[in-house]
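Asks: After the sequence you'll find the predicted model.
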Amino acid sequence: MLGLGHVAMNAAEKNVPSNRLPYNSRQRQPSTDSDSSTTSDNNRSMDGPGANEYKFTENTHSNEILQGLNDLRKNGQFCDVTLSVDGVKFLAHRNVLSSFSPYFKAMFLSKLAESKQNVVQLKGVEVDMMSLLLDYAYTSSIVITRSNVQALLSAANLLQVLPVRDAACLFLERHMDASNCLGIHCFAEQHACTDLQNKAKDYALQNFLEVCHHEEFLGLLPAKLVELTSSDNLQVDKEESVFQAVARWYNDKPEIRRPDFYKVLETVRLPLLSPYFLHDCVENMPVVKQNPDCCQLVEEAKLYHLLPDRRAELSTSRTKQRNSADTIEVIVAVGGEDDKVVLRSVEYYCTKTNTWRTLACLPFAVSKHGLVASGKNTLYLAGGEFPDGSASRTVWRYDPVLDFWQEMASMIVPRSELGLAMLDGCVYAVGGWDGAYRLESVERYDPSTNSWSMIEPMKMAITSPAVIAHDGMLYVTGWYSGAVLEDGDGIELVQRYNPRTDTWNELSPMLIPRSGAATCVLNGQIFVVGGWHASTENTNRVECYNVQSDTWEFKAPMCERRYRPGIAVMEGKIYVLGGEEGWDRYHDTIECYEPETDSWKITGEMPTSRSWLSCVPLQVKKSLCREKS
């Protein structure tokens, strides 16, 4: 081999200082041709300031080193360790093994017995895979096939040869289909290949209708099936398809799977099934009939269908639409006043994307109306005040499927600043202002006959009440009555109406009097937020009523003071929109209440600031949504 001593000797023979190269060499630059085996990392001229330095790099050096080490291994030269796999011996070099595998590096640098042994026993690795990985260590190349990919990934994962493991994952990902995605998912999960595990699961969820007909699906363990069928991202055309897949899985091994079937059925969103399918297919399945827990799930779904206007109270994870549904649940905001300008706009807010879209606007401008959502996913708007100050008797129904407002039978009494609620399938219009007097009267609308009738009036004429239906009763809180109180104070009186006896009774009063508040039901309790409280003007105070104990307690106050805001409950949270801060300030912010932490935070903005708006949760078709300009 030609070394530096030889170069120095030649320079001395030619009377050239040993620390300099001959003139001809200094003038010749490294070749830049594509077939050259050398290159220069520093192209500065040797006649310049860096003439005493020349960095030379041989591109093929690393490959030649690997090739040389591999030749030494094959010839058994300089090998200092033998790997034994199922009795088969592999000669190798400790430094090479340590360089390509953290597993071997930790082994040979530790004080374990293996660090001193000449023969190291390896378990959990197949002979052929060890041979492939050793070839990779000495050549940087490996061939992955359908027949060896799983065993190779397992061995590479054990020996921490991460590039090979990742290459095997990529191979599996590229060969993934409906027949093997579940097997790949489970295999990746066993080997902590998180990225491949998630991609395989996503593939199974997105192609569930095809995946569920393959053999791998029938072999799933109950826990893994539950993981799939409980996902909001399960892509199905209808929930009936999920039940049919689950039933097919059960019928493959009924005796073994009978004890776990309840846990699987619990993930099927039975309330979203057709009531006829629920009766004919689910309830008549023998394993369902014989299991009381399964029967309870069916009863829950039946109640959801039988009591449509109480669906908010019956809300569970099983009543939530999957993301593949052609509808989404949103908060619809209707009308309102912006600096005393009456709005006709109807928009919805998506809490997931924090975006607004428009729906068909109101037939005419009206404010201080009542709005309620029926259990059959329609809206009823009643009463209100026209721009000329007169009260309205008109009633409109909104159909989100057609995106259309249809006029219904008018109320008996014109009402603005009324309260509106849906109870046992009927719409209740409570109190309000008829243009001349405050009203104590209450009337009820029957959608089946499209007619209104008067019921037992309240004991006091009121306007701006907060009205809510809960568990078969009507609750009226937080109103204003100038006929009784001076200076426009709100009232802390709470009344409850029983439709079965047509009677009213008083409950424990609120902690502070208020009018123009908003109310909702969350987790079986009634929340009253904001409104007008004379001692502090508009308020951000929030209180909560426990129906069982007939008691009130304060909750965390809102971030902003709000009079006549909109309110809606979505996915276990309260959203409050808009409202008045004072006589000349309207909010355009949205606040969200987290019951787990008893805290509020601003989560979004409205297209325009306003008060006197009405808000309800509603299912709307994605195809009807138009972007807010």
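Replies: Everything's here; your move.

Asks: Please count neighbours and contacts with C-alpha atoms only from this point.
Replies: Noted.

Asks: Which residues does the helix or strand that W504 is a member of contact?
Replies: W504 is part of strand 503-507, with elements assigned from DSSP states H and E. With contact meaning Cα atoms under 8 Å, 6 or more residues apart in numbering, strand 503-507 is reached by 456, 458, 493-498, 550.

Asks: Columns neighbour count, secondary structure and distance to K573 on top of these, output as a markdown table?
Replies: A markdown table is the format used below for the contacts of strand 503-507 (neighbours: other Cα atoms under 10 Å; DSSP: H, G, I helix; E, B strand; the rest coil; distance: Cα to Cα, whole Å):
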| residue | neighbour count | secondary structure | distance to K573 |
| --- | --- | --- | --- |
| E456 | 15 | coil | 34 |
| M458 | 20 | coil | 31 |
| L493 | 18 | coil | 26 |
| V494 | 17 | strand | 24 |
| Q495 | 18 | strand | 25 |
| R496 | 19 | strand | 25 |
| Y497 | 20 | strand | 26 |
| N498 | 13 | strand | 28 |
| D550 | 10 | coil | 23 |
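
Asks: Put this next to the previous one:
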Amino acid sequence: MLLPTADQYEIVGIIQQCCQFLLEELRPSNCLGILRFAHHYFCPSVFLVELDSKLSSDIDLNDPIARPRIPYEILFAVGGWSAGSPTNFVETYDTRSDRWFLSMNTDATPRAYHGLCMLDKLIYMIGGFDGSKHFNSVRCYNPISKEWKERACMYNARCYVSVCTLGGKIYALGGYNGRVRMSSAERYTPRYNQWEIIPSMHKQRSDASAAVLQNKIYIVGGFNGTEVLSSAEVFDPVPQQWTFIHSMSSARSGVSLISHKDCLYALGGFNGVTRLNTGERYDPNQSPNWREIAEMFSPRSNFATAVLDEMIFVIGGFNGQTTIAYVECYDVVSNEWYDASPMNLNRSALNACVLTGLSNAKDYSYLSKVHEIGQGGSSDCPNN
């Protein structure tokens, strides 16, 4: 393509002509793709301003045909560590507008280094740390009623905990209780509002990450109190047994593990020396080894990940010097990363999950903010 070549060799005139062509081709159906493309190839900022104003002037939001559709998926980013303290900040991301919005529906207690998951269209926030206390408590958010409620506490306090769901149950693995890094694990059944102890992992792991693939739970990396780990384990819930799999090529704590399209992706983290922008993929159907993938633009540890619109999003984190708001998305087919709009708040130690098919999804999307502006309300400071 002409624009990537012109960008590589810094041919300003051709870059400007390409940007003008993109502007002329802008349509409601392709605006997000063109905007991401323009960000990726560093089109001049004046083009992006013109693009944004063109969208504002050319699209009649009162026209139901032109109006952005209600998104099927909404990403929630909850809690974290910012400006030296924990936060109860909640933001939602609407892919159709590529914007983040602040939510007023925050929990009373700020917390960071917690686990987060979605089950039966409810968001569960598990364990964590408020700067002095390590939590065993569980908070549950109902996005329809917009209320937070307490659920049964875990047996153990756990921050830096790894959390995932399988078979309608929530698993909390490892973590740090304020004294030791743990190998213990427990499982929550929402129907009975009850936790139960399950077999411990082979390794003590805090600041690790877990994900589910093919009805098994995988956990990778972490810190055992002495060293950063590259090892990985898998839990089969039928025999209730942990088994080692091949180690990652890099040791990683503050890593994020996510499953997508029958593979696992271990992204970023801290290797004991530096924050990483590298990632690796594990495909149990093809090879027992981890394979490197394209590098992220920004190194980061203690960040959130989620799959949205068939892409893997990495959100916030710590880059070795400061907490960041930067967001990137990864296309597993092309093995390429793209920039997305940053959050409103720099933060690490946050977590995220995606809810689908909410009956009130518009309350967490661009459409709600357009309505508020029309009624004289606040736009909640969207980025862009």
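Replies: Sure thing, it's come through. The structure displayed is predicted, hence computed values, not measured ones.

Asks: Any chance you could compute the TM-score here?
Replies: Overlay of the two chains. TM-score (TM-score structural alignment, normalised by the length of the second structure): 0.75; 302 aligned residues with a Cα RMSD of 2.0 Å.

Asks: What lines up with P447 of the first structure in the second structure?
Replies: Matched to the second structure by TM-score structural alignment, P447 of the first structure sits across from P190.

Asks: Report how many residues lie close to the closest residue in space to that match that isn't next to it in sequence.
Replies: Closest residue to P190 of the second structure apart from its sequence neighbours, by Cα to Cα, 6 or more residues apart in numbering: K169 at 6.9 Å. Under the neighbour criterion other Cα atoms under 10 Å, K169 of the second structure is assigned a count of 14.

Asks: contacting residues around K169 of the second structure?
Replies: 187-190.

Asks: mind checking how far it is from E295 of the second structure?
Replies: Between K169 of the second structure and E295 of the second structure the computed distance is 33 Å (Cα to Cα, to the nearest Å).

Asks: picking that back up, of the contacts of K169 of the second structure, closest to D52 of the second structure?
Replies: P190 (44.7 Å; Cα to Cα).

Asks: can you count the residues close to the closest one?
Replies: P190 of the second structure, neighbours per other Cα under 10 Å, totals 15.

Asks: now do V370 of the second structure
Replies: Residues near V370 of the second structure, counting by other Cα under 10 Å: 16.

Asks: How much space separates it from F101 of the second structure?
Replies: 12 Å.

Asks: Please apply the same query to R36 of the second structure.
Replies: Taking Cα to Cα, one finds R36 of the second structure at 19 Å from F101 of the second structure.

Asks: can you check K216 of the second structure too?
Replies: K216 of the second structure is 34 Å from F101 of the second structure, by Cα to Cα.

Asks: of these two, who's got more company?
Replies: Neighbour totals were compared for K216 of the second structure and F101, and F101 leads with 22 against 14 (other Cα under 10 Å).

Asks: Matching the more buried one against the first structure, which residue comes up?
Replies: Aligned partner of F101 of the second structure by TM-score structural alignment: R357.

Asks: mind checking the SS state of its match?
Replies: strand (DSSP: H, G, I helix; E, B strand; the rest coil).

Asks: Please apply the same query to S56 of the second structure.
Replies: helix.

Asks: any idea what it aligns with in the first structure?
Replies: That one, S56 of the second structure, aligns with nothing by TM-score structural alignment.

Asks: and S56 of the second structure, how far is that from F37 of the second structure?
Replies: 19 Å.

Asks: Of those two, give the one with the bigger neighbour count.
Replies: Taking other Cα under 10 Å, S56 of the second structure and F37 do not tie; F37 has more neighbours (16 against 11).

Asks: Please identify the helix or strand for the more buried one.
Replies: Assigned by DSSP H and E, F37 of the second structure falls in helix 31-40.

Asks: Look at the residue nearest to E189 of the first structure when sequence neighbours are not counted and give its secondary structure.
Replies: Once flanking residues are discounted, E189 of the first structure sits nearest to Q197: 5.6 Å by Cα to Cα, 6+ apart. The three-state label given to Q197 of the first structure by three-state DSSP is helix.

Asks: again, but for F76 of the second structure
Replies: strand.

Asks: mind checking how far it is from R181 of the second structure?
Replies: F76 of the second structure is 28 Å from R181 of the second structure, by Cα to Cα.

Asks: equivalent range in the second structure for stretch 239-248 of the first structure?
Replies: By TM-score structural alignment, stretch 239-248 of the first structure lines up with nothing in the second structure.

Asks: coming back round to it: out of the contacts of K169 of the second structure, which are buried?
Replies: By neighbour count, with 16 or more other Cα atoms under 10 Å, the contacts of K169 of the second structure hold 187-188 as buried.

Asks: And the helices in the second structure, which stretches?
Replies: In the second structure, the helices defined using DSSP state H lie at 2-8, 12-24, 31-40, 45-58, 366-374.

Asks: out of those helices, nearest to P342 of the second structure?
Replies: Using Cα to Cα, the nearest of the helices of the second structure to P342 of the second structure is helix 31-40, at 12.1 Å.

Asks: Could I get the buried residue list for that closest one?
Replies: 31-32, 34-39.

Asks: Repeat that for stretch 74-84 of the second structure.
Replies: Counting neighbours by 16+ other Cα under 10 Å, stretch 74-84 of the second structure gives 74-82 as buried.

Asks: Could you export those as TSV, including distance to R67 of the second structure?
Replies: Below are the buried residues of stretch 74-84 of the second structure laid out as TSV (distance: Cα to Cα, whole Å):
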residue	distance to R67 of the second structure
I74	18
L75	20
F76	23
A77	25
V78	28
G79	31
G80	33
W81	36
S82	35
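
Asks: Return the closest of those with respect to V273 of the second structure.
Replies: Closest to V273 of the second structure, out of all of the buried residues of stretch 74-84 of the second structure and judged by Cα to Cα, is W81, at 21.1 Å.

Asks: Correct me if wrong: the closest one contacts P110.
Replies: No - using Cα atoms under 8 Å, W81 of the second structure makes no contact with P110, being 9.0 Å away.

Asks: Name the residues contacting each of those two.
Replies: The contact lists of W81 of the second structure and P110 share T87, where a contact means Cα under 8 Å, 6+ apart.
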